[in-house]
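1. A predicted structure for the sequence below; I have some questions about it.
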Amino acid sequence: MRSSSSYILFISLIILHYVSCQLQPSQLTTMNNLHKLLQTNTNNSKWNSSQDLSNPCSWTGVACTPNGSSIINLSLSSFSLSDVDSSWSSLVCQIETLRSLELSNNNLASIPPLLLSSCDDSLEVLNLNFSSNGLTGLLTSFLSGFRSLQVLDLSHNWFEGGIPERITEYRNISLLDLSYNRLNGSIPTGIDQLSNLQQLILSFNNLTGEIPPSISNITSLKQFAANYNRFTGQIPNDIGQLIGLEQLLLYANHLTGEIPNSITRITTLKCFSANQNGFTGVIPQGITRYLSNLDLSYNNLNGLIPSDLLSQLNLLTVDLSFNSLEGYIPVNASKSLFRLRLGSNWLRGEIPVWSSGNDTPSLAYLELGYNDLSGLIPPELRLYKNLSLWDLSHNNLTGSVPRELGDLNRLQGVQLDHNRLSGEIPSEIGGLEILVNLNMSWNLLSGSIPPSLSRLKMLTNLDLQVNNLSGQIPDSFGSMDKLLELQLGGNKLSGVIRSLPTKLKIALNLSSNSFTGPIPDSLNRLTSLEVLDLSNNRFSGGIPSFLTQMPSLTQILLSNNLLTGLVPRFNPNVIVSYGGNTNLSFPPSNQPAKTVSVGIVVASTAAVVVLMVVTIVAVIVSRKIHRVNDNEESHHSSQPEVVKSRLLTLNEIYRTNLDFTKVMKRASYASSVVLKTSLGTCLDWNNRYIIAFGVANGLAFLHGCPPGPIILLDLSSKGIMLKSLNEAQIGDIELSKVIDPSKST
C-alpha cells in the first residue's frame, strides 16, 4: 500500500513539474505569432525555421523565469526591425510578464506608438534599450511612460533638443545613457532627484552650460561621462561628495578653472579623464592616490608634477602631455605603470631611472618628446623589457645611443630625432625584430650606416636624415621588403648606389649627400614611389627615361647635380625640379618655364582647396577631434600602428590652432595665382567656395555618424565627385575594408 502511494506521489510530482515548466498558453501563442511575423517581414531575423516552436524560452534573445512559465526578457537586437511594419510591437505588449526589452541595432526611425501607449499600460518594464537605431525627434515625446524604468539606453540615435526636466520623475532609474545623439541645452538642475542613479552617460552630444553643482548630491553615482560636449565653467567643488564614483569622463569640452582638490578624496575613483579642455593651475597633490588612469592632456596646467604622482601602486596610465608643466620628472614611479605620456611640456633635467633590482617594469609606452630634457639616455632603460614605444624626440639629449637599446625586443617605435646625440648607430638595433618605425634624424650621429639595420624585416619607416653619417648605403638594404619610406638626406654619404629597398612608396630622400655615378637603375623597380629627392649630390649622366614611367610619382627633385643630356618628358602632374644642372637640354615642348608653371598651378590649386577645406572643417567640427583615450582602452590594449611615418599611439591626437588672418592671406595669394591660368575660367571662386563647403559638411557628417566615425583613408581632389558645380560629394568611403593598407599610402 505504501509502495503504491509513493508511486502515485512520484507520478504526481512529475506531472506537476511538467505542467509548471510549460510556457503560459497565451504567451506561447504570442511568441509563435511574433516568430511568424518576423520571419515574413524582416530579412535578418535570428529566429529561423529550425527553432522549436513549442519552447520559445530556448530561442535566441528570450529569457524566462526559472520554471519556464513566463517570459521576462526579450531581445530583438539586430532583427532588422523598421518603421515599415510595427505590428510586432502590439505582440510584444501582450507579454505581460516582460521586464526587459532590447531593440538595439535595428532600423527604427521612430518608436512605435503602441509601445508608448499599450505597453506602458500593461507592462512594468524595468530595462528598455533602443540604442543604435535611427530615432529622431525630441526626447519629450518618448518620456511619457515607463515610470518604473531602472535602465534606459537611447544612445547612438539622432535625438535633438534638450534633456527634458521630466527625466527627473524617473526616480527608480539607475542607468541613463543618452550618448551619441544631437542633444543640446544643459543638464537639468534637478538631476539630483534621481537618487538611485549609478550611471549617467551623456557623451558625444552638443550639451552646453555648466555641470550643475547638484550632481554632487547623487551619492549613488558610479559613472559620469560627459565627454565630447560643449560644457563650460568649472568642475563642481563638491565633486568629492560622490563617494562611490569610479569613472569621471569630462574630456573634449570647454571646461576651465582649476581641478578641485576634493577629487583626491574619492577613494573609489579609478579613471579620471579631463583632457582637451582649458584647465589651469597646478595638478592637485595626491590626485593619483586611488586612480588607475589619469588623463589631463591638452590643457593649460602649469607648475610642477607632484612628486608622488607616478608612484601610486595601482597606477596604469598617465597622460599629462600638451600642457605647460615645468620642473623635473618625478624620480619614483610605480612598477604597474603601463603608459606614460609627458610630451610637449617644459620639463627639464635628466631622464630618471625608475627601475631597480631584477623586476621587469610594466612600462610599454614612454613618450617624453618635445620637452627640454638633457643629459644622457640612461642605459638602465634596458630593464624595460615591455617597451613598445620609446619617444624621446625634440629634447636636448646628448651622448651616444646606448647599445642596450637592442635588448628591448618588443619595441615597435623608436623616436630619438631632434636631439644632440653623437657617436655611431649601434649595430645591436638590428636585433629589434618587430621594429616598425625608427627615427634618429636631426642629431650629430657619425660613422657608417650599420648593415645590421637590414635585419629589421618589419621596418616601414627609417629616418636618419640631417646627421654626419658617412660611407655608402649598405647593399643589404635591398632586402628590406616592408620599408615604405627611407630618409637619408643631409648627411655625408657617398659612393655609387647599388641596391635599394624595392617596396618604397612614401618617399626616398638621398638629397644633400655626395653620391656619385649615374642615377641608379635600381630605382626602376620602385613602381609605387611617390616622392624622389636626389638633389644636391654629384649624380652624373643622363636622366633615365624610366623615371617618366613610374606611375605613382608626384614629385622628383634632381636639382644641383652633374646631370647631362636631354630631359625626358614627364607627366604634367609630376612636379619636377632640375635646376643647377648646367648641361641639360630641353625639347621645345618641355622647357623649364612650362614645367615650373605647371607645378605652380598644381601646387596653388591644391593649396586653395586644402586651405578652404581645413578652414571650414575647423569651424564646423572644431571640437570633433578623433582621439582614442586611455580610459577606453585597457592596459593590455593593442600595439601602436604606424601610418605615413607618424607613430600613432593609443592616445594620439590631432589638433590645429588656426590663425584665420594668415590663412585667408595665403588663400588669397594662392587664388590670385590660380585665377591667372586657363583653370580660372573653368571654376570661379564662388564655385570653389561652394565645393569646399560641401566637402567640409560631408566630412562633418562622416565624423558624426550614429554608428561611429566612418574611415576615410585619404581626402584629395581625386576622391571628390561633382554632381554639379554647386554640389560636391565625397567618394572612396570605407575603402579600408576592401584594400590592403600596405599597398597604398
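-> Nice, I can see it.
2. please make it C-alpha for all contacts and neighbour counts, starting now.
-> Will do.
3. how about the strands in the stretch 301-450 of the chain?
-> 302-304, 317-319, 324-326, 339-341, 348-349, 365-367, 372-375, 389-391, 396-397, 413-415, 422-424, 437-439, 444-448 (DSSP state E, counting those that start in this stretch).
4. let's have these in a markdown table, adding distance to Ala603 and mean neighbour count.
-> A markdown table is the format used below for those (distance: least, Cα to Cα, whole Å; neighbours: other Cα atoms under 10 Å):
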| stretch | distance to Ala603 | mean neighbour count |
| --- | --- | --- |
| strand 302-304 | 41 | 17 |
| strand 317-319 | 38 | 23 |
| strand 324-326 | 37 | 21 |
| strand 339-341 | 37 | 21 |
| strand 348-349 | 41 | 16 |
| strand 365-367 | 35 | 21 |
| strand 372-375 | 36 | 20 |
| strand 389-391 | 33 | 21 |
| strand 396-397 | 36 | 24 |
| strand 413-415 | 31 | 23 |
| strand 422-424 | 38 | 18 |
| strand 437-439 | 28 | 24 |
| strand 444-448 | 34 | 20 |
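5. state the number of residues packed around Asp417.
-> By other Cα atoms under 10 Å, the residues close to Asp417 number 24.
6. contacting residues around it?
-> With Cα atoms under 8 Å, 6 or more residues apart in numbering as the criterion, the residues that contact Asp417 are 392-394, 439-443.
7. 7 Å - rerun?
-> 393-394, 439-443 (Cα atoms under 7 Å, 6 or more residues apart in numbering).
8. now list the buried members of those.
-> Buried members of the contacts of Asp417, scored by 16 or more other Cα atoms under 10 Å, are 393-394, 439-443.
9. let me have the contacts of Asp417 in JSON lines, extended by distance to Glu160.
-> Shown next, in JSON lines, are these (distance: Cα to Cα, whole Å):
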{"residue": "Ser393", "distance to Glu160": "45"}
{"residue": "His394", "distance to Glu160": "45"}
{"residue": "Asn439", "distance to Glu160": "47"}
{"residue": "Met440", "distance to Glu160": "50"}
{"residue": "Ser441", "distance to Glu160": "50"}
{"residue": "Trp442", "distance to Glu160": "51"}
{"residue": "Asn443", "distance to Glu160": "54"}
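10. in the helix or strand hosting Ser672, what counts as buried?
-> Per DSSP states H and E, Ser672 falls inside helix 660-674. The neighbour-count check on helix 660-674 (16+ other Cα under 10 Å) flags 663, 666-667, 670-671, 674 as buried.
11. just the closest of the residues you listed to Gly190, please.
-> For those, the closest approach to Gly190 (Cα to Cα) belongs to Val663, at 45.1 Å.
12. what about versus this one:
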Amino acid sequence: MPSSVRFLTVRMFSLLLLLFFHLRACHSSPSMHPLCHDEESHALMQFKQSLVINESASSDPSSYPKVALWKVDGESRDCCSWDGVECDRDSGHVIGLDLSSSCLHGSIDSNSTLFHLVHLRRLNLADNNFNNSEIASEIRNLPRLFDLNLSMSHFTGQIPVEILELSKLVSIDLGWNSLKLQKPGLQHLVEALTNLEVLHLIGVDISAKLAVLQLDQNKLAGQIPSWIGNHTLLISLGLGSNILHGPIPESIFRLPNLEELDLQENLFRGTVNVGLLRSRSLVSFQLNGNNLSVIGNSNDSVALPKFQILGLGGCNLSGEFPSFLHGQNHLEFVELGGNKIEGQIPKWFMNLGTQTLWHLDLFGNFLTGFEQSIDILPWNNLRYLRLSGNKLEGALPIPPRSTIIYQVSDNRLTGEIPQAICNLTSLVILQLSNNNLNSKLPQCLGNISNSASVLDLRNNSFSGDIPDAFSSDCTLRAIDFRQNQLEGKIPRSLANCTELEILNIEENKINDVFPSWLGIFPKLRVLILRSNRLHGVIGKPRATFEFQRLQIVDLSDNCFWGKLPLEYFRNWTAMKTIYKERPLYMQVVPSFQLTGYGMTYPFDYSMTMTNKGLCGKPLSRKCGNGEDSLPAAKRGSAAYAIEFGWKVVVIGYASGLVMGVILGCVIDTRKYEWLVKNYFAGWQR
C-alpha cells in the first residue's frame, strides 16, 4: 500500500475516533438529556388544571403549591424540570411524581390524565385534599409502580381490587383516609403483592368479619395497628418474621376467640404479662426473637389457656422455672431458650405433656439439673431436645427412644455415656461436646451409626480406643472426636460411612499411619488429624480420584516423615473452588432434611486450623521422638479460629486454595521452595 494511502487511512481512522468520543461526550452531557415527551407534559398540565390550589388542603407547615410554575411554553416547557417531576435520564419518560403537601384540592376520577403516565414508578400525593374521591380502578394503568403514597389526602370508599395488579409494589401508604379494605381483604392484598415490604393502613377500615390474618414473612414495618384489636372474631393472627416494632397493643391479648397468635422474630419491646390473655381457646402463643420481657400470671384466679405451642425464647424470663406453666398438660412444642432461668427443672414440669411433648428447647439458661432423678426422661414422644449452654451437672440425661435430635453441649456433665444411649436408634444428631464426660466409649455406640448424621463428642475426657463398630449401612456425615484422650488406631469399620463429609479427631493420642484408605470417600471435605501420634511415610495415592472432594486437611503436629507426594496436590482440585457470585472457598450442604418428620434442621459446625503457629519455613529438626515434634497449638494462640456451618464455610487465603497440610516434620528445603514458588507465590502477590 502506498505511504500516502496509509497516511490517509490513519487520518480517517483518527477522525472517526475523535467523532466517536465527541458524540459520547455530547451524549453524556447534562444539557443533552432528552426532553419530556409531549403527551406526558400535556397529561401533567391537564391533571394540574383539574385541581385548584388551596392553602388549607395541606396540613404540613412547609407545604407549597409545587404545580404553580408548571408551563408548556417558554424556558420551562420541559416537564422534566418541573417541581415534583422525575424523568428517566435516558428515555425522558416521567417515572416519578411527588406532589405531597402541594395544597391541591379537587377530585380525581377515572378520566384523570394522571393515569396516562404509564411509566410512573413512584407516586406520592400525600397530604392534599382530593375531596373524598375514590381510588379509581384505572390505577391498574400504572403497572410499573413500586412506591405508592396516598396518605392523608381525603380518599374514601373501597380500595379497588385492581390494586392487586400492581405486582411490583414494594411500599404502600394509604393511611389516614376513609378507606375500606374488604374486597380484596388484607390477606388477599398481601398474598397477591409478593414484593411488598412496607404497608401502612392506619385508619383503614378492615372487614369486621376478619377471622384469619396471616402476614408472616412479608417484611412489614411499623407498629401493629390498634384496629386489629377491634376484630373480636379473629381466631388466627400471624405477624411473625417481619420488622414490626414498638409495644404490642394489649387489645391483641384480649381478643376473646383467638386460637393462634404468632408475633415471633420482630422488633417488639416492652413487657408482656401472660395473665392478660383472655382467649380460653388459645393453643399457639409465640413471642420468640423480640426484645420483650415476659412475666408470669400475677393473678392466680385467672386461668391461662391450655397451650400446645409455646414460644418464649429470648423473652427475658428470669429466676426459677416459670410457674405459670403449672397445669399445662397439653404441651407439644416448648421454646424457652435464651432466657435467664435458674436452678433445677422441677418435678411438676417433668410430669407435664408426657404423651404430647415432642419439642423441648431450654438452651442458653442457667439450669443446673433435674429435680427428679430418673433413668430416662419421661416425655415418651419427644423428638427434639436441646439442653445446650446451661450449667447441668451430674450424669448424662437419657432421652426417650423417640428422640431424633439431642443436644446437651456446653454443660458440666460428668461420668460415662450410659449403654442406654445406644438404644436411641432414631437419632439423627447427637451432640455431647464441651462437658466433663470420661471413661471409654461404649462399644454399642455403633448402633446409632445407621441413623445418625452427626456424632459430636468433642472436648471431653474420653479414653481408650474408638469402637470399631460402625455399621455396614452407616449414615454419618460428621464425626467430631477432637480434644479427648482417645488412643489406638482409626477404626477400619469407618470405611462403611461413605456419606462422611467431616472427620475431626485432632488432639487425641491416636497411634496409626496415614489413613490413605479414607481417600475412597466420595464426599469427604474436611479431614483434621492434627496433634496425634500418627507416623510413617505418606505414600503416593493409588488412584487419581482419592480425596477428590477434600477442601480442608490438617496433618500438623504428628510424626510423619519424608515428602508429601505431589500427586495429592493434583488430586485436591476441590480446594481451588472459587464462587464468582460470592467469594466462598468452601460450601457444604446447608441443612439436614429429617425424613418422615417434615422438618429441616440446620446444623452448625466449627473447627480450628493451625499453620505451625508461626504463617515461616519448617523447623530444621527431624522427627525422632516426642521432644522433637512440634507442640500442639494452644487454644487462643496463633491459630486460625474458623467458624463455618452446613450453610457456609469461609476459610483460607485470598485465592481460595486452602491447605492446612502443615506437617510437624521437616520437608526438604528445595521441595518446600519449589512448592511455594509453584503454588503460593502468585496468590501472595
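-> Structure's in. What do you need? Every value quoted in this text rests on a predicted model; they were computed, and no experiment measured them.
13. can you pull the TM-score for these?
-> Once superposed, the chains reach a TM-score of 0.60 (TM-score structural alignment, normalised by the length of structure 2), with 459 aligned residues with a Cα RMSD of 3.8 Å.
14. same for the helix holding Ser672 of structure 1, what does it pack against?
-> For helix 660-674 of structure 1, the packing partners by 3 or more Cα pairs under 7 Å, 6 or more residues apart in numbering; DSSP states H and E come out as helix 592-620.
15. what do you get if the cut-off is 10 Å, keeping everything else the same?
-> helix 592-620, helix 679-682 (3 or more Cα pairs under 10 Å, 6 or more residues apart in numbering; DSSP states H and E).
16. specify the angle between that helix and helix 592-620 in degrees.
-> 150 degrees (axes from the mean of the first three to the mean of the last three Cα atoms, to 10 degrees).
17. could you tell me where helix 660-674 of structure 1 falls in structure 2?
-> Taking TM-score structural alignment as the measure, structure 2 aligns no residues with helix 660-674 of structure 1.
18. at which residues are the helices of structure 2 located?
-> Under the criterion DSSP state H, helices of structure 2 are mapped to 3-28, 38-49, 186-192, 250-253, 347-350, 566-571, 669-675, 681-684.
19. tell me the spatial nearest neighbour of Phe521 of structure 2, not counting adjacent residues.
-> Leaving aside its sequence neighbours, Phe521 of structure 2 sits nearest to Thr498 (Cα to Cα, 6 or more residues apart in numbering; 5.5 Å).
20. from what I can see the one you found touches Ser471, true?
-> No. The pair Thr498 of structure 2 / Ser471 is not scored as a contact, 11.1 Å apart, by Cα atoms under 10 Å.
21. okay, the helices and strands packed on helix 660-674 of structure 1 in JSON lines with distance to Ser422 of structure 1 and mean neighbour count next?
-> What follows is these, written out as JSON lines (distance: least, Cα to Cα, whole Å; neighbours: other Cα under 10 Å):
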{"stretch": "helix 592-620", "distance to Ser422 of structure 1": "38", "mean neighbour count": "17"}
{"stretch": "helix 679-682", "distance to Ser422 of structure 1": "51", "mean neighbour count": "12"}
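22. of these, which is nearest Ser179 of structure 1?
-> Nearest to Ser179 of structure 1, of these and by Cα to Cα, is helix 592-620 at 19.9 Å.
23. check which helices and strands the closest one sits against.
-> strand 575-577, helix 660-674, helix 679-682, helix 685-703.
24. out of these, which is closest to Asn129 of structure 1?
-> helix 685-703 (24.1 Å).
25. now the closest one: which residue numbers in structure 2?
-> So helix 685-703 of structure 1 sits over no part of structure 2, by TM-score structural alignment.
26. after that helix, next one along is what?
-> Assigned by DSSP H and E, the successor of helix 685-703 of structure 1 is strand 720-724.
27. what's that next one aligned against in structure 2?
-> Aligned by TM-score structural alignment, strand 720-724 of structure 1 falls on no residue of structure 2.
28. how close does the nearest residue to Ala208 of structure 2 once chain neighbours are set aside sit to Lys523 of structure 2?
-> Nearest-residue entry for Ala208 of structure 2: His231, 5.9 Å, with adjacent residues in sequence omitted and distances by Cα to Cα, 6+ apart. When distance is defined by Cα to Cα, to the nearest Å, His231 of structure 2 is 55 Å away from Lys523 of structure 2.
29. try Asp456 of structure 2
-> Counting by Cα to Cα, the gap from Asp456 of structure 2 to Lys523 of structure 2 is 19 Å.
30. how much space separates Ser292 of structure 1 from Asn371 of structure 1?
-> Where Asn371 of structure 1 is concerned, Ser292 of structure 1 sits at a distance of 25 Å (Cα to Cα).
31. same question but for Ser334 of structure 1, I mixed them up
-> 22 Å.
32. same question, Asn323 of structure 1
-> Counting by Cα to Cα, the gap from Asn323 of structure 1 to Asn371 of structure 1 is 11 Å.
33. now for the two: what residues contact both?
-> Shared contacts of Asn323 of structure 1 and Asn371 (Cα atoms under 10 Å, 6 or more residues apart in numbering): 342-346.
34. just the buried residues of the residues you listed.
-> Among the shared contacts of Asn323 and Asn371 of structure 1, those buried by neighbour count (16+ other Cα under 10 Å) are 342-346.
35. can you put the shared contacts of Asn323 and Asn371 of structure 1 in JSON lines and add distance to Leu221 of structure 1?
-> What follows is the shared contacts of Asn323 and Asn371 of structure 1, written out as JSON lines (distance: Cα to Cα, whole Å):
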{"residue": "Leu342", "distance to Leu221 of structure 1": "31"}
{"residue": "Gly343", "distance to Leu221 of structure 1": "33"}
{"residue": "Ser344", "distance to Leu221 of structure 1": "34"}
{"residue": "Asn345", "distance to Leu221 of structure 1": "34"}
{"residue": "Trp346", "distance to Leu221 of structure 1": "37"}
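36. from those residues, which two are the most distant?
-> Leu342 and Trp346 (9.6 Å).
37. quick one: common contacting residues for these two?
-> In contact with both Leu342 of structure 1 and Trp346: 322-323, 325, 370-371, using Cα under 10 Å, 6+ apart.
38. which one (most neighbours) among the residues you listed?
-> In terms of neighbour count, Leu325 stands highest of the shared contacts of Leu342 and Trp346 of structure 1 at 26 neighbours, by other Cα under 10 Å.
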